[in-house]
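**Student:** Sequence plus the predicted model coming up.
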Amino acid sequence: MYMLGLALVLTLLKYLEIGPVANWSWWWVLAPYGLTAAWWAWADASGYTKRKEVEKIERRKQARVNKHKEALGMGTRRPR
C-alpha cells in the first residue's frame, strides 16, 4: 500500500508540475504502479495475503478467549 501511495503522490506532483518531479520522465513517475501490481500478484500467488489474514483472525480469536477468561476470573496460563 505504501508503494501505491507513493505512486499517487508522484503522479500528482508530476501533473501539477511541483518540485523536481516536474522534470522527471513519466516512466519514472508511473514505475511505482507497475511495482505495486507486481507486489500484489506475487503476494496473491505465494499465499502471503491469505497467511496474513489467517494470522490476524487467530490473534483476534485468542484475544477474545483471553478476554472471556479474564471476565470469568480464570486468567490466562503462562507458558512453561
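**Tutor:** Thanks, I have the structure now. Residues are numbered from 1 along each chain as shown.

**Student:** alpha carbons only for contacts and neighbour counts from here, please
**Tutor:** Fine.

**Student:** Any figure for the gap between Y48 and W28?
**Tutor:** Remark: distance between Y48 and W28 (CA to CA, to the nearest Å) = 28 Å.

**Student:** what about versus this one:
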Amino acid sequence: MPLIIIIVVLIALKYFEIGPFAGMSWWWIAGLMAIAFIWFEFLERMFGLDKRKAHEELEKTRADRVKKTFEKHKGSGR
C-alpha cells in the first residue's frame, strides 16, 4: 500500500510540476507502476501474503464471535 501512495504523490508532483519533480521523467513513475503491478499480481500470491491477510481477518472475526458468545452466556448465569 505505501508503494501506491508514493506513486499517487509522485504523479501529482510531476503533473503540477512542483520542485525537482518537474524535470523527472514519466518513465520513473511508469516503472514504479510496473513494479507495483508485478508485486500485487505475482509476488504477493507467490509468497502467500494475500491468503495470510485474509486468514488473519477471518481469525479475528472468529475470535470476536467466540468472545461475544462467552460474554453472553456468562451474563445469563450459565
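**Tutor:** Yep, that arrived. The shown structure was predicted, so the numbers you read here are calculated from the model rather than taken from an experiment.

**Student:** Let me see the contact set for S25 of structure 2.
**Tutor:** Residues counted as contacts of S25 of structure 2 (CA atoms under 8 Å, 6 or more residues apart in numbering): none.

**Student:** What residues of the helix ranked longest in structure 1 count as buried?
**Tutor:** Scanning structure 1 for the helix with the most residues, using DSSP state H, yields helix 48-72. Neighbour-count burial for helix 48-72 of structure 1, counted by 16 or more other CA atoms under 10 Å, picks out N66.

**Student:** Check which helices and strands that helix sits against.
**Tutor:** Contacting helix 48-72 of structure 1 under the criterion 3 or more CA pairs under 8 Å, 6 or more residues apart in numbering; DSSP states H and E is no other helix or strand.
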